[in-house]
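> Okay, sequence plus prediction incoming.
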Amino acid sequence: MGGSTTATKMDKMLKALEEIKIRQDKFETKMEQVESNPATTFSKGAPAEDLQKEVKAMRSTLSALEQEMKSFREVISDCQQSVDDLEQYGRRNCLILHGAKDIPKGSYSDLVEYTLKFFNTKLKLKFQVTAMDIDIAHVLPAKKGTPLIIKFVRRSVRNSIFFSKRQLARTGFTITESLTKRRLQLLRKVQEKVGMRSAWTNNGTIFICVNDKKKVIRSLDDLQSVS
């Protein structure tokens, strides 16, 4: 319900923003007419003072519209971030295994058995992962490879596996967090700018390390401030 309500509010704000933009465009067009040929825009013989007042009023209105648009954009950005945070929270117990081959295409129990065998043989965990630890697992559609997403029942099991992912270095396997589309796109842009080794995620939050300083990246604005 909360996500649906927020999405409805965002739709209304986007429509209002579009209306403001239309009004702004009309005023900008009128301003151009006034500045290029004021005589044809207003009645002939209109006093210069009246023309100046009209132009001043138009500029004031245009400025107010621009400020209104800025405020709307900030609200929409906050709403988008809130929706994204909620979606990411729903993925908090999930991990994605990349590089897996010969994944069984039979029953669901075969897939779970494959997953358990991988974790218990490839990772040096202090415990055995059991079927009771896995809520659900399935193969994700992908253009390349067969990524396998696993949702764990307990966060502690999920975290233990995630923090053991370094053991898979140079094996052809990797384990990543399940990120929202918006967050994944941001991560890719972050990696393009600072490099793969200097960017990572933890609990859905994107971190970078530049000049020995750790920083959280939540938006493109945060990324643009990185030198």
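Right, received. Where do you want to start? Numbering: from 1, shown residues only.

> From now on I want contacts and neighbour counts done on CA atoms only, so please keep to that.
Fine.

> immediately after the longest helix along the chain, which helix or strand?
Longest helix in the chain, counting residues (DSSP state H): helix 48-89. Using DSSP states H and E, the helix or strand that follows helix 48-89 in sequence is strand 94-98.

> Who are the packing partners of the helix or strand where H138 lies?
Here H138 is covered by strand 134-139, with elements defined by DSSP H and E. Applying 3 or more C-alpha pairs under 8 Å, 6 or more residues apart in numbering; DSSP states H and E, one finds that strand 134-139 contacts helix 108-122, strand 148-152.

> Can you check which of these gets nearest to S4?
Closest approach to S4 among those (C-alpha to C-alpha): strand 148-152, 23.9 Å.

> Now do that closest one: distance to the chain's middle.
Taking C-alpha atoms, centre = their mean, to the nearest Å, one finds the center of strand 148-152 at 21 Å from the center of the full chain.

> Can you pull up the most central residue in this structure?
By C-alpha atoms, centre = their mean, the chain has its centre lying nearest to R182, at 2.6 Å.

> Put this next to the previous one:
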Amino acid sequence: MDHINSTVTGLMDIFQKRMAEFEEKLQGAPVDSPNTSALAADFTVFREFITQAVIGLQQQIELLAKTVDSMEMRGRRNILLLHGVPEGRDEDTAQVVVGVVKERLRMDGFTADDIKRCHRMGRSISSSKSRPILFKLRDVTVCYNIWFEKTKLKNTGITISEFLTKSRHDLFMAARKKFGVTRCWTRDGCVYVLAPDGSRHCISSVAELNTLQLRDTEGSSVQATPKKPITMTRSKRAAASKK
């Protein structure tokens, strides 16, 4: 999908460049020629048609990308990622997850049978950095229980996160960078941001994130410039007292 978007964007750039070159040549043609006037009118209509066609195509691609992303995220709703657990040789990742859930989250009824699939993500690159463990739960209720109990992992070096799609993960990282780690979180695959005024926002695109940041920046700039108190110098106060 990203490749299609970049292709359409590239076509739009080429179109704009060629149209600009043609318009420049058209403006250099004799003005009093009837053929030039007709060609200029046809060019304007053609340029508007192509521009609207490309914009419509881009909007359809964006809608399709959101639909595919939503379907993919729906298939990940029972999947969680466990970060910060040391990686051992010939380990049983399911038992590692069970140990964390039982000992750290104090969910004694949790067993390996609750896990449908479990493995470390990616290739082992460095022995000093442990890979996250992906585990898929059989029951969405168990998944929610683990998610709501993950606050017990605070200050342990171990964290639990959702298995976001690439676009949502990139959006989440961008939101944390702009608003801070403590003001951003995810829930059911959705990215939430807590604005400085205390309002909560669910964002689904970088455009929404930029709009939210711009609005908060403008609001803070208005509040950050209070009226300065009127002060008078010693000479002005003396002159005023003589009047």
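Perfect, thanks for sending it. Quick caveat, the model's predicted, so the values are computed rather than measured.

> May I have the TM-score of the superposed chains?
Once superposed, the chains reach a TM-score of 0.82 (TM-score structural alignment, normalised by the length of the first structure), with 207 aligned residues with a C-alpha RMSD of 2.4 Å.

> about what we covered before: next, count neighbours for the nearest residue to the residue nearest to the centre of the first structure once chain neighbours are set aside.
Nearest residue to R182 of the first structure, sequence neighbours excluded (C-alpha to C-alpha, 6 or more residues apart in numbering): D84, at 7.3 Å. By other C-alpha atoms under 10 Å, 18 other residues sit near D84 of the first structure.

> which bit of the second structure covers the strand holding H138 of the first structure?
Mapped onto the second structure using TM-score structural alignment, strand 134-139 of the first structure covers residues 115-120.

> Quick one: average offset of that stretch versus the first structure, please.
Superposed on the first structure, stretch 115-120 of the second structure shows a mean distance to its aligned partners of 0.5 Å (mean C-alpha distance after the TM-score superposition for the first structure).

> which parts of that stretch are buried?
By 16 or more other C-alpha atoms under 10 Å, the buried positions in stretch 115-120 of the second structure come out as I115, C118, H119, R120.

> Need the max-distance pair from those.
Greatest spatial distance among these (C-alpha to C-alpha): I115 and R120, at 13.9 Å.

> Is it correct that the residue nearest to R182 of the first structure is in contact with T180?
Yes: applying C-alpha atoms under 8 Å, one finds D84 of the first structure in contact with T180, separated by 7.0 Å.

> returning to that earlier point: and the residue nearest to R182 of the first structure? What does it align with in the second structure?
By TM-score structural alignment, D84 of the first structure lines up with D69.

> My read is that its match contacts T165, right?
Yes: D69 of the second structure is within contact range of T165, at 7.0 Å (criterion: C-alpha under 8 Å).

> tell me the contacts of L95 of the first structure?
Contact analysis of L95 of the first structure by C-alpha atoms under 8 Å, 6 or more residues apart in numbering lists I149, I150, K151, R158, F162, I175, T176, E177, S178.

> try it again with 6 Å
I149, I150, T176, E177, S178 (C-alpha atoms under 6 Å, 6 or more residues apart in numbering).

> ok, of these, which come out buried?
Applying 16+ other C-alpha under 10 Å to the contacts of L95 of the first structure, the neighbour count classes I149, I150, T176, E177, S178 as buried.

> would a markdown table of the residues you listed with distance to K56 of the first structure be doable?
As requested, those are exported to a markdown table (distance: C-alpha to C-alpha, whole Å):
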| residue | distance to K56 of the first structure |
| --- | --- |
| I149 | 60 |
| I150 | 62 |
| T176 | 57 |
| E177 | 55 |
| S178 | 53 |
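
> which of the residues you listed lies closest to V194 of the first structure?
Distance to V194 of the first structure across these (C-alpha to C-alpha) is lowest for T176, with 18.4 Å.

> Could you pull up the contacting residues of that closest one?
T176 of the first structure neighbours (C-alpha under 6 Å, 6+ apart): L95, I96.

> In the second structure, what sits opposite it in the alignment?
In the second structure, the residue paired with T176 of the first structure is S161, using TM-score structural alignment.

> what about that match, is that helix, strand or coil?
Assigned with DSSP: H, G, I helix; E, B strand; the rest coil, S161 of the second structure falls in the strand class.

> How far away from the center of its chain is the match of strand 134-139 of the first structure?
Remark: stretch 115-120 of the second structure is offset 27 Å from the chain centroid, using C-alpha atoms, centre = their mean.

> Next: stretch 102-122 of the second structure.
On the basis of C-alpha atoms, centre = their mean, stretch 102-122 of the second structure sits 29 Å off its chain's mean C-alpha point.

> Now do the end-to-end distance for it.
Using C-alpha to C-alpha, to the nearest Å, one end of stretch 102-122 of the second structure lies 26 Å from the other.
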